[in-house]
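Visitor: Pasted the sequence and its predicted model underneath.
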Amino acid sequence: MIRLFKHYVPHATVLLGLVDMACLLLAGELGWVVRCRQIGSDAGPIGARLPQLLVFAVALQVALVAVGAYSAGSFRSLRFAAAKLAVAVSIGVIGLSLVFFLVPSVSFWRSNLLYAMAIAVLLLVAVRAALGRALGGETFKRRVVILGAGARGARIAALSRTPGVNFCVAGVVAMGEAGPVVEGATPRGEIDNLAAYVTDLRAVEVVLAIEERRNALPVKDLLRVKTTGVQVVDMSSFLERETGRIDLGSVNPSSLIFSDGFASGQMLSSTVKRAFDITAGLLLLGLSLPVILLTATLIKLESRGPAFYRQRRVGLFGEGFDIIKLRSMRVDAEAGGRAVWAAQDDPRVTRTGRIIRRVRIDELPQTWTVLKGEMSFVGPRPERPQFVDDLERHLPFYAERHMVKPGITGWAQINYPYGASVEDARNKLEYDLYYAKNYSPFLDLLILLQTLRVVLWPEGVR
């Protein structure tokens, strides 16, 4: 995997992205040339229209990222990929219309754009038909050897069989566990030279998954493996990289303390983040104000009570603040003031509320909270004080998520469906900790783009 600004991106995704960029540039050029020949005009040198081609390709590439066209499903199902490509190209062209309005010098003719759009869809689908199986197969997967055949080793072996993962298990070495869990594991005593064994398996990485590490760390073995050029990594770091979350079952305080990361509080990072929040907040609030007012009117027409409501949440450093949302439930949704988790098909949700929750319109008034500085656009979702008290008692490291300013959208929101239990909160906490540890403006941008995918395909909305 390639690490971009502290976030890992699979090699297959990077390769597909580069091929897509080439296809989009080609589609833009073909659309231009075909239209020129149609009207009997000279297309001229490609250098004269290079700005237009680059704007076209970059806009559509951003749309591809936004709709999740580089997810694991894109490598497994051509029908799934084609549907997302068509949506992405359509959204990209809408975005281009705005760019062309603001910067007319980089505009395509409408007929050129139509041809380029059609050619782009055909080329992108053809690429996935030709390369999808190879990119999603073992050719681009890293071969790893697991040291440890107990429950930890079994977890990694099971993860390797999950569709869309970026590694395969070349071998498992039992390190003296009582009753190995992983079937077919090779006992360490049967291997004369572990470094040679790993090399013979063509492994590029060794994952340390020993059940009890105290006084049992095979330092000599690991050192010899490391000197052969094979990467050695502990289980928690491996799972963090492969799953995009910090595994609470294997991580310990010392690994978080001595690892790199948790830079969101640094002055430069926080200044950049705040400047973006103010700029984007003013723009979004101005654009969404008519939608907010229309939705508020519909809410008032459907049910009695206020269109907006305030709710207490826990923010940065555990400080409380109020968020403003468009009301999507009945006014008596929490009789007696007792906080209740939302449920699937919750009967308290109104008809209008069900729609605005699905497309996230109920979150728009929180833009005001962002402008006040109590929230950011990107960050862990703020929870209610009643839930926080309970979750801090049950989940380790839960308080650490409050070291980052809460957000309207976040890494957990785009990777995990709506949760309404302690177990759901645990899963989302793992994503929140990953975000806090690996924060960068690049990750914020990725989350903002991918939020469009969540809006278009709202899985788990309640």
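Guide: All right, it came through fine.
Visitor: drop to CA atoms for contacts and neighbour counts, all remaining ones
Guide: Fine.
Visitor: All the strands of this structure, residue numbers only.
Guide: Assigned by DSSP state E, the strands in the chain fall at 2-4, 7-9, 142-147, 167-174, 186-187, 205-208, 231-234, 308-314, 320-326, 376-378, 407-409.
Visitor: if I pick Leu53, what's in contact with it?
Guide: By Cα atoms under 8 Å, 6 or more residues apart in numbering, the contact list for Leu53 reads Leu25, Gly28, Glu29.
Visitor: So which of the residues you listed is the closest to Ala412?
Guide: For the contacts of Leu53, the minimum distance to Ala412 (Cα to Cα) is 33.7 Å, reached by Leu25.
Visitor: That closest one and Tyr70: what is the separation?
Guide: Going from Leu25 to Tyr70 by Cα to Cα, to the nearest Å gives 18 Å.
Visitor: Same check on Asp390?
Guide: Noted for Asp390: a distance of 37 Å to Tyr70, by Cα to Cα.
Visitor: Neighbour count: the two, which is higher?
Guide: Tyr70 (19 against 11; other Cα atoms under 10 Å).
Visitor: isn't that one right up against Ala63?
Guide: No: judged on Cα atoms under 8 Å, Tyr70 makes no contact with Ala63 at a distance of 10.9 Å.
Visitor: what angle do the longest helix along the chain and strand 308-314 make?
Guide: Counting residues, the longest helix found in the chain (DSSP state H) is helix 267-302. Orientation check (axes from the mean of the first three to the mean of the last three Cα atoms, to 10 degrees): helix 267-302 against strand 308-314 gives 140 degrees.
Visitor: Sort out which residues of helix 267-302 are buried, please.
Guide: Across helix 267-302, burial judged by 16 or more other Cα atoms under 10 Å covers Lys273, Arg274, Asp277, Ile278, Ala280, Gly281, Leu285, Ile292, Thr295, Ala296, Ile299.
Visitor: Presented hereafter is structure B, for comparison with structure A:
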Amino acid sequence: MIRIFSHYVSKTAFILLLLEILILLLSATLTSLIWLVDTSRIVHAGDIYLSALAFALVMVFSMSTLGMYQHRSREDIRNTLLRIMPSFALGFALLSLLIRVIPSLHFGRASLAIFALGAIGVLLARLAVFKSSESTLMEGRLILVGDGALARECMDLAASKIGFHQFTVVGCIHVPGEPCCVPASALLPAEPSLLAMAQRYDAQEIVVSVSDRRNGAFPVKQLLECALGGVRVIDAATFFERESCQIRIDSLQPSYLIYGGGFDQSFVRAASKRLFDLAASAAIFVAALPVMLATMLCIRLEDGGPVFYQQERVGRDGLPFNVLKFRSMRCDAEGDGKPTWASANDSRVTRVGHWIRKLRIDELPQMLNVFRGEMSFVGPRPERAYFVEQLKLQIPYYNIRHSIKPGITGLAQVRYHYAASVDDAVRKLQYDLYYVKNNSLFLDLLILLDTVQVVLFGKGSR
């Protein structure tokens, strides 16, 4: 894994992205040049290269919005082919619109050949990268120091095979005082030193997954020897942050948040985020205006009730504000005055509400909250004060999510389904903590792309 603006990105996925951009550029450039030579037409070279660049960027954008670079997108050739077809269809539509805006972009009669060659090139590139990523040469090998519950969670994460980056847990080292929670077969026989054990099993990394490091059995000197001997040593919190884009509460020490870096609240970050918020909100507001007007009409016609719904939520620094949404539930949804978690197939949701929640249209009026500065476009979702008071008592570090502005969309929204319980809130908080710690304009753009896919496929709605 590599870090780009504090966000962890798979090396394999990054190489795949660069390789596909190169393939798409070459496909467009070579096909255009062959067509021009064959027809003896005279076109400026700059226009050819600009058209090729536009083609490559539009195709990559289309594949990104349909999840082809997503964290869980390692697939077989059949699923890849099924994703490429709609991605290139979307790219063709977007490129056609772009050509109308910028007439200097053109491909002539070579358009179909460019798209066909590009699709074949992307398919072959993905086949090669997927096969190489499954090779043992690309696989990371690690040893866990500890055999308790935390070590078991690390093993489960390795077994889940999330994303392009693959790694194998060679085994666990027993630490006295830790209750054993891993299979006996996962325990490694004792060696004179951790460094000797890492060299014997060809492990490049040691993950410290011990809950209590204060007892005398914790091998501090041996871990230092490993670090000096060229074997990378990290703790479980860093491992979870890197591999799953979560800061796991059960493995979190306060010192990790204090000394772990991140939490950028500088003037440059604040200014760039505000500009991004305004630009993204304005563009989507203009593009979605016809949808919003149709939604207002449908809500009004269904039951004659109010179109908008205002609800008090907790914002930055715990300050309350009123969030604006399209009404998706009956007017008497909380007739008893007691806030209630939304559930799957909630009977309070209207027929129109079912669809606008599924497509996230009900969130669109929150653009006004962004313009007023109460929300960001990307950030932790704002929660109601009633639930916040409960969750602060039950979940450690919950209040950290209020150190930045809440968002219309966020990492938890694109990675996890709708929260409907305390357990769900814990899982979403782990994504929120990752975002608060590692937020950047780069991560905001990635979340925005993932949000498009969530809206298109209706993921995570209730």
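Guide: Structure's in. What do you need? Since this is a predicted model, take the numbers as computed values, not measurements.
Visitor: circling back: what about the contacts of Leu53 of the first structure, which are in helices?
Guide: Per DSSP H, the contacts of Leu53 of the first structure map to helices at Leu25, Gly28, Glu29.
Visitor: can you tell me how far the last one sits from Gly150 of the first structure?
Guide: The reference is to Glu29 of the first structure. Glu29 of the first structure sits at a distance of 56 Å from Gly150 of the first structure (criterion: Cα to Cα).
Visitor: Then Leu429 of the first structure?
Guide: 26 Å.
Visitor: now Gln155 of the second structure, nearest residue through space, not along the chain?
Guide: Just so we're on the same page, residue 155 of the second structure is Met rather than Gln. Closest residue to Met155 of the second structure apart from its sequence neighbours, by Cα to Cα, 6 or more residues apart in numbering: Val169 at 6.6 Å.
Visitor: show me what contacts Tyr8 of the second structure?
Guide: Met1, Ile2, Arg242, Glu243, Cys245.
Visitor: Repeat the analysis, applying 6 Å as the threshold.
Guide: Ile2, Arg242 (Cα atoms under 6 Å, 6 or more residues apart in numbering).
Visitor: Val286 of the second structure matches what in the first structure?
Guide: If you follow Val286 of the second structure across to the first structure using TM-score structural alignment, you land on Gly286.
Visitor: same check, this time on Val145 of the second structure
Guide: Under TM-score structural alignment, Val145 of the second structure pairs with Leu147 in the first structure.
Visitor: Val173 is in contact with that match, correct?
Guide: Yes: counting by Cα atoms under 6 Å, Val173 is a contact partner of Leu147 of the first structure at 5.0 Å.
Visitor: Overlap of the contact sets of those two?
Guide: Residues touching both Leu147 of the first structure and Val173 (Cα under 6 Å, 6+ apart): there are none.
Visitor: quick revisit: tell me which of the strands of the first structure is the most buried.
Guide: Highest mean neighbour count among the strands of the first structure (mean count of other Cα atoms under 10 Å): strand 376-378, with a mean of 26.
Visitor: Give me the mean deviation of that strand from the second structure.
Guide: In the superposition with the second structure, the average deviation recorded for strand 376-378 of the first structure is 0.5 Å (mean Cα distance after the TM-score superposition for the first structure).
Visitor: if I look at the closest residue to Trp32 of the first structure other than its chain neighbours, how far off is Leu54 of the first structure?
Guide: Distances taken as Cα to Cα, 6+ apart put Asn112 closest to Trp32 of the first structure, at 5.2 Å, once the chain neighbours are dropped. Separation of Asn112 of the first structure from Leu54 of the first structure (Cα to Cα): 14 Å.
Visitor: Settle it for me: which of the two has more neighbours?
Guide: Asn112 (20 against 16).
Visitor: The more buried one against Leu30, yeah?
Guide: No: here Asn112 of the first structure does not reach Leu30: they are 8.7 Å apart, not a contact under Cα under 6 Å.
Visitor: Quick check: which of the strands of the first structure is nearest to Leu50 of the first structure?
Guide: That would be, of the strands of the first structure and by Cα to Cα, strand 2-4, which comes in at 26.9 Å.
Visitor: which outside residues touch the closest one?
Guide: With contact meaning Cα under 6 Å, 6+ apart, strand 2-4 of the first structure is reached by Tyr8, Val9.
Visitor: now stretch 178-188 of the second structure
Guide: With contacts defined as Cα under 6 Å, 6+ apart, stretch 178-188 of the second structure is touched by Asp147, Gly148, Ala149, Arg152, Gly171, Cys172, Ile173.
Visitor: Which parts of the stretch 351-462 of the second structure are helices?
Guide: Counting by DSSP state H, counting those that start in this stretch, one finds helices in the stretch 351-462 of the second structure at the ranges 351-358, 367-371, 385-394, 411-415, 422-438, 441-457.
Visitor: Single out the most deeply packed of those helices.
Guide: helix 411-415 (a mean of 25).
Visitor: mean deviation of it from the first structure?
Guide: Compared with the first structure after fitting, helix 411-415 of the second structure has a mean deviation of 0.5 Å; criterion: mean Cα distance after the TM-score superposition for the first structure.
Visitor: and for that helix, what are the contacting residues?
Guide: For helix 411-415 of the second structure, the external contacting residues (Cα under 6 Å, 6+ apart) are Lys428, Tyr431.
Visitor: Work out the gap between that helix and the centre of the chain.
Guide: Centroid separation between helix 411-415 of the second structure and its chain, computed with Cα atoms, centre = their mean, to the nearest Å, is 6 Å.
Visitor: go on, stretch 219-226 of the second structure?
Guide: Centre-to-centre, stretch 219-226 of the second structure and its host chain are 35 Å apart (Cα atoms, centre = their mean).
Visitor: List of residues touching it?
Guide: Leu194, Leu195.
Visitor: hmm, 10 Å instead?
Guide: Stretch 219-226 of the second structure is contacted from outside by 145, 175, 192-199, 205-208, 213, 227-229, 231-234, using Cα atoms under 10 Å, 6 or more residues apart in numbering.
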